[in-house]
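> Sequence plus the predicted model coming up.
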Amino acid sequence: MISEVPVSEGFVGNGVEWSAYPHADSEEAEWGYLMTDEKLRRVFERLDYMKPRIVRIMDVAAWRYYKGVDAQGEPLLDFACDEVRMVCRLLEYCQSRGITVLIGDYGVPGFWGYAGGIDRVDDPRYIDMTTRYLTYLKRERGFDCIRYYIITNEPNGDWACTRGDWEQWKRGIALMHASFERAGLDIGISAPDAVEMSENPASQYPTGREWVEQTVAQMDSLVDQYNIHCYADWAFIRDGSFQRHFEQVARIIRPTGKKMIFGEIGGWYHSGEMGELYRQRVAEKPFASEDSQLFTYDYVYGIDAADVLIQAMKAGWHGASAWMLDDAMHTINDLGARDQLKVWGFWNSLGKELTGDPAEEEIRPWFFTWSLLCRYFPPGMAICNPEKDRPGEGLRIVAGQSAAGTTIVLLNASEQPRTFRLKCAVVGADEMDLYEYMPEGYRTDEKSFPVASGRVAASEIRCGDYLVEMPGRSFRLLTNVNPE
């Protein structure tokens, strides 16, 4: 029986990390102008099926509008360049589809080796030029889809531009918040954007958990949305530890009454036999960097990625964006090396150009499950768990309900088949579409978009007569939501 008492309300929605192709956005880019209108149209078509509800667009000012400093050390900015136009193409898409955008910086220009001495997030020049850029995008270009700003990526890490310097980061947030208010910008701060399960002994607050706690304790008045990152190992996902862990984190944030999301989320295969196979695959892919998820080509990641997202929803979080949309976006250290691609995407838009293999441009299996979890959980839903929820037993069940209808997801993370009767107070139309992602196969159309395998009467579910037989490592989604 699925409870009618929600674990969260006002669901924000699930989505993706979508960068503006920094190596392929102009003739001057490392790869030249490869992300043409034709390439973008295909990405747009695929996203039109997925219907991401949130998109995280991270950047570096010097990849776009920052052109160094003048003789007085003041930033030189150009908002009319090709690189900014590429960002605007992504924002035009998000604006036209009503997608909530989180925009931000991977780090200050100096951290990325650009001249000008802008090396800290609390540098007033960084604050001012960011405010001017966002004013251009939001006010002059009309991109109201930009709702939140992230001052820097993963600030608690020793790899970040802040190197875990809490006081620098805190001052930067306060200065940016004040600058937005002076400019009349309706953009909230999303924070801490920390990797919650990481440690940095050099930081004043060495654990990611402490960064969450201290953001709530010291900075809640400045923060409009809470956002963290997690890349969980496959074993941590499959035994239900992810849900239990992040239920604890949610309890820290929930008293603020603000939305909490995963700005980046994904799964790793680092341990055991899966880890050995992963390392073998990296060695066999000449274009893939070690920072890759080479199981995106396989059925298995469609289950594990869906599992981590479902557990996030079950733990009371309001949404998550997948790392990442497209292999054509990033390389190690973003130097543009073609043999150091970050292979994490649902496809590689430049597969032929970068790897010589057009098959890399095809949609990969995990698109099936992730797109359904974006498409059929629209914003505003109340998310509900079974009355007797046992994360450690491998069966994940979660439902979303709103005026749009009801969506129910069932995932068997274990190797053993499970049989049970499903009962839920379904709202909406009586006929529910059934999508199935099974070890023996799954249905897609000629574009590789998911196709329903059947229909189920909601009346069967309402009265508890619907018998479910779940093979090991399988996924089902039932919905009467019309996402159009």
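Looks like it arrived, so ask away. Numbering: from 1, shown residues only.
> contacts, neighbours, all on C-alpha from now
OK.
> Longest helix in the chain, please.
Across the chain, the helix with the greatest residue count (assigned by DSSP state H) is helix 166-183.
> Give the buried residues for that one.
Counting neighbours by 16 or more other Cα atoms under 10 Å, one finds that the buried residues in helix 166-183 are 166, 168, 169, 170, 172, 173, 174, 175, 176, 177, 179, 180.
> Just list what it packs against, helices and strands only.
Here helix 166-183 touches helix 124-135, strand 188-195, going by 3 or more Cα pairs under 8 Å, 6 or more residues apart in numbering; DSSP states H and E.
> of all those, which lies closest to residue 477?
With Cα to Cα as the measure, strand 188-195 is the member of these nearest residue 477 (29.9 Å).
> returning to that earlier point: quick one: distance of the longest helix of the chain to the chain centre.
How far helix 166-183 lies from its chain's middle: 24 Å, per Cα atoms, centre = their mean, to the nearest Å.
> cool, stretch 118-137 as well?
With Cα atoms, centre = their mean, you get 24 Å for stretch 118-137.
> What of stretch 78-87?
24 Å.
> same thing with stretch 361-379?
That offset, for stretch 361-379, works out to 12 Å (Cα atoms, centre = their mean).
> what about versus this one:
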Amino acid sequence: MKRLIYLILLLFGLSGCKTEQQEVQNPIVVDTDFVLQENYYGGAMQWEPNDRDSMTEAQWDRLFRRVEFMKLGYIRCCIMPYFYCFGYDGNDPILLWDMDSTKVDARWYANSRRFMNDLYRQLQFCKDNDIDVLLGEWWKPMNPNWKQAVPVDMPKYTIELDDSRYAVQVAELVEYLVKEKGMTCIKQFNLGNEVNLVANDPRTGYSWEKWKKAILNLRSELDKRGLNNIEIVGPDGGYWGTDVWFNKTLTELDSVVPVIDYHWYINKDWTFTNRVEDETRMFRFFTQMQDSSKVNIWGEMGIRDGHNEVLDQHTLIHQWWYGTFVADALIQTLRSGWSAAAAWGMDDAMHYKDDLDEQKRWGFWNSIAEQKNKPEEANIRLWFYTWSLMSRNIPKGSKILYSNSYRTQNLNGVAALTPTGDLTFAITNTADFAQRVTVQIPTVVNDPIINKYVYFEDDYPVDTAGFPVVKEVLKDVNLQKGIVIDFPAKGFVLLTTIGGSKPEIVKNDKYMMDPMEGVQRMYDHSNNLGLNGFPKFYDECNTAAPDFQFFKVLEDCGTIHPSTNEEHAYITYKFDGFNYFEIKVSGVETITDRFKVYVSPDNCEWREVELSFTEPEMSVWRFVHSTITPKTELDNCNYLKIEMLPNGYFSNTRIREVKIEKR
């Protein structure tokens, strides 16, 4: 009974005596009823076999042991068409598994056979370990000197992107892998890498229209072969800029491309300012406004600081800080409702160079370092620590939960409910000073056992294989009162009931809250909403980079507003039996003529509510803040609708937070 009373008080922010309240520093409260993402793909990586070098059995075993520890849910694996197709016999592709090998150069055939055998081995591992695969091609067959696949002194065949034979070639590859080889782990396909960037070079033969036609061709060819369940992912673009591939993919290929995929190599200071979260949230918002069934993923992601552009090497990948900042970027991405972020990359050995000093260096290790006479490069690098912990403890199928953050203090956290009913909470401190936070989960009514992992510069426990181990076992934890975490300057902490004991979670039927960071918590909404001052995704706003000054000045709160000046806009919530609400709003100079609120028992018959507005508080740029509440007691209410009226410029009418209560 005491625990139940405490729960009710805590849900209303009234728990504890004054002394207890004063001791709680930076409380982070997890809302187990507010699901940001229902379809998390799990830990994700870029991973394909080596272009040219063979691995020993011992190296394969070592690689698989390490990847198995990670418990990945998803990989992106790209290959080159020259590895499996040797040209065309009229309209028919000449395919590795169905050809006379004496008719092509023996060197080309031998390396292609080796690569494809390695690919089969990797895909079998993925199948055996329940890892879903996004298979793709780097780009179409064309003239670049692909000495990784074709001997340097041989000509390479070329084909236009929208040539129907190219779609046939790719579809036959997928059919062979899925049906003949049994690689049912292949769930998706992407046709070309960073196509929006190569389209800027007319020599490549890429353009939006050609790529669109190629995608339609591929969908048709997959369907002909009974591969309707293979999703096409796109546009697999580089940083989006102003090329409008995002909007064109959403609109012109709406029924064909269900997964929106981009790449982002992030400057470290963008994590400090939470630009990662700001941009990914906006990206997600405008995807959902077009089609709420679509998902967003990073097909490639990493931290750019230390990147050697000439050799495509990360010169600082061995350093401790990379593990904290790449985890922070992932946390910000998950807070925005994305389904996956595939880190580049698993292994330096994936892409061939004769000289190890010139090889790509982004991975957790280099599996063939012994052959290159630098065996130390085969050791596990430090960023494996945080990425593997996130992957193991927020597995495929987890629900990503909302929690507040302290973005101005460089504290970012994410919570997840796993398919087996465990809870995980991960948090980073990227500030240069020590901080304390208290993690509270009010709806957990038992006292579970929790495992705590830490990644600090001088403290990251590992076992003899170099894998992370538990720092501390926390017993009988009262999550309603909270767990205190003390950070040194910079670092990462992960708390999980996995390996401990299951939490007992009850539903919060006392109130619901929406912080206006997306549309996930809304029951319904009009199709003319904007976010944080943007009426539409900014690649159509004639600006090369987003300007989040509107977001920053309104006390770092997310805001929803209309996207047009002339139309009404609305948002609707469902919360059975509520009798009170508080709506935090902002407007330029005035507020009272900008909003109407309605309630309904059945989402059919609505009645307008007479409203009270708190005294406006001046903010910046002539914005004022106020809180809307009902003037009289409400009854028989299950639905709440907030209408934003077209009085003045669209972004001058904003909702900052909605709270609905049973009192």
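Thanks, I have the structure now. Not measured: the values here are computed from a predicted model.
> CSV for the helices and strands packed on helix 166-183 of structure 1, including mean neighbour count?
Shown next, in CSV, are those (neighbours: other Cα atoms under 10 Å):
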stretch, mean neighbour count
helix 124-135, 19
strand 188-195, 26
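> I'd like to know which of the ones you listed lies nearest to residue 251 of structure 1.
Nearest of these (Cα to Cα): strand 188-195, 15.9 Å.
> Tell me which residue is most central in structure 1.
Centroid-nearest residue in structure 1: residue 321, 1.5 Å away (criterion: Cα atoms, centre = their mean).
> Present the helices and strands packed on helix 166-183 of structure 1 as TSV; the columns should include distance to residue 307 of structure 1.
Below are those laid out as TSV (distance: least, Cα to Cα, whole Å):
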stretch	distance to residue 307 of structure 1
helix 124-135	35
strand 188-195	19
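> Out of the ones you listed, flag the one nearest residue 451 of structure 1.
strand 188-195 (35.2 Å).
> Identify the residue range in structure 2 corresponding to the closest one.
Strand 188-195 of structure 1 corresponds to residues 231-238 of structure 2 when matched by TM-score structural alignment.
> How far away from the center of its chain is the longest helix along structure 2?
The helix that spans the most residues within structure 2, counting by DSSP H, is helix 106-128. In terms of Cα atoms, centre = their mean, the centre of helix 106-128 of structure 2 is set 29 Å apart from its chain centre.
> do stretch 42-53 of structure 1 as well
Distance of stretch 42-53 of structure 1 from the chain centroid (Cα atoms, centre = their mean) equals 14 Å.
> what's it in contact with?
With Cα atoms under 8 Å, 6 or more residues apart in numbering as the test, stretch 42-53 of structure 1 has contacts from 12-16, 93, 98-100, 349, 370-372, 374-375, 378-379, 449.
> now those residues: which count as buried?
The buried subset of the contacts of stretch 42-53 of structure 1 - by 16+ other Cα under 10 Å - is 12-16, 99-100, 349, 370-372, 374-375, 378-379, 449.
> ok, of the residues you listed, which one's closest to residue 234 of structure 1?
Distances from residue 234 of structure 1 to these, taken by Cα to Cα, are shortest for residue 370, at 16.7 Å.
> Which helix or strand contains the closest one?
Assessed by DSSP states H and E, residue 370 of structure 1 sits inside helix 366-375.
> Which residue range of structure 2 does that helix align onto?
So helix 366-375 of structure 1 is aligned with residues 383-392, judged by TM-score structural alignment.
> how big is the offset of the matching stretch relative to structure 1?
When structure 1 is superposed, stretch 383-392 of structure 2 averages 0.5 Å from its matched positions, counting by mean Cα distance after the TM-score superposition for structure 1.
> ok, and what's touching that stretch?
For stretch 383-392 of structure 2, the surrounding residues in contact (Cα under 8 Å, 6+ apart) are 42-44, 69-73, 317-318, 320, 322-324, 326-327, 364, 426, 455, 467-468, 492, 494.
> buried subset of those residues?
42-44, 70-73, 317-318, 320, 322-324, 326-327, 364, 426, 455, 467-468, 492, 494.
> Sort out for me which of those residues are in helices.
70, 322, 323, 324, 326, 327.
> contacting residues around the second one?
Listed by Cα under 8 Å, 6+ apart, the contact partners of residue 322 of structure 2 are 303, 316, 382, 383.
> Neighbour count and distance to residue 198 of structure 2 for those residues - can I get that in TSV?
Below are those laid out as TSV (neighbours: other Cα atoms under 10 Å; distance: Cα to Cα, whole Å):
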residue	neighbour count	distance to residue 198 of structure 2
303	25	22
316	17	28
382	21	33
383	22	30
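> Grab the two from the residues you listed that are most spread out in space.
For the contacts of residue 322 of structure 2, and using Cα to Cα, no pair is farther apart than 303 and 382, which are 14.2 Å apart.
> Tell me which stretches of the stretch 251-400 of structure 1 form helices.
For the stretch 251-400 of structure 1, helices defined by DSSP state H, counting those that start in this stretch occupy the ranges 272-284, 299-314, 351-355, 366-375.
> Give me the mean deviation of the longest one from structure 2.
Which is helix 299-314 of structure 1. Helix 299-314 of structure 1 sits 0.7 Å off on average (mean Cα distance after the TM-score superposition for structure 1).
> now the longest strand along structure 2, how far from the chain's geometric center?
Longest strand in structure 2 by number of residues, with DSSP state E as the criterion: strand 27-37. Strand 27-37 of structure 2 sits 17 Å away from the centroid of its parent chain (Cα atoms, centre = their mean).
> Packing partners of it?
Using 3+ Cα pairs under 8 Å, 6+ apart, strand 27-37 of structure 2 sits against strand 399-403, strand 435-440.
> Could you point out which of the ones you listed sits nearest residue 54 of structure 2?
Closest among those, using Cα to Cα: strand 399-403, at 39.4 Å.
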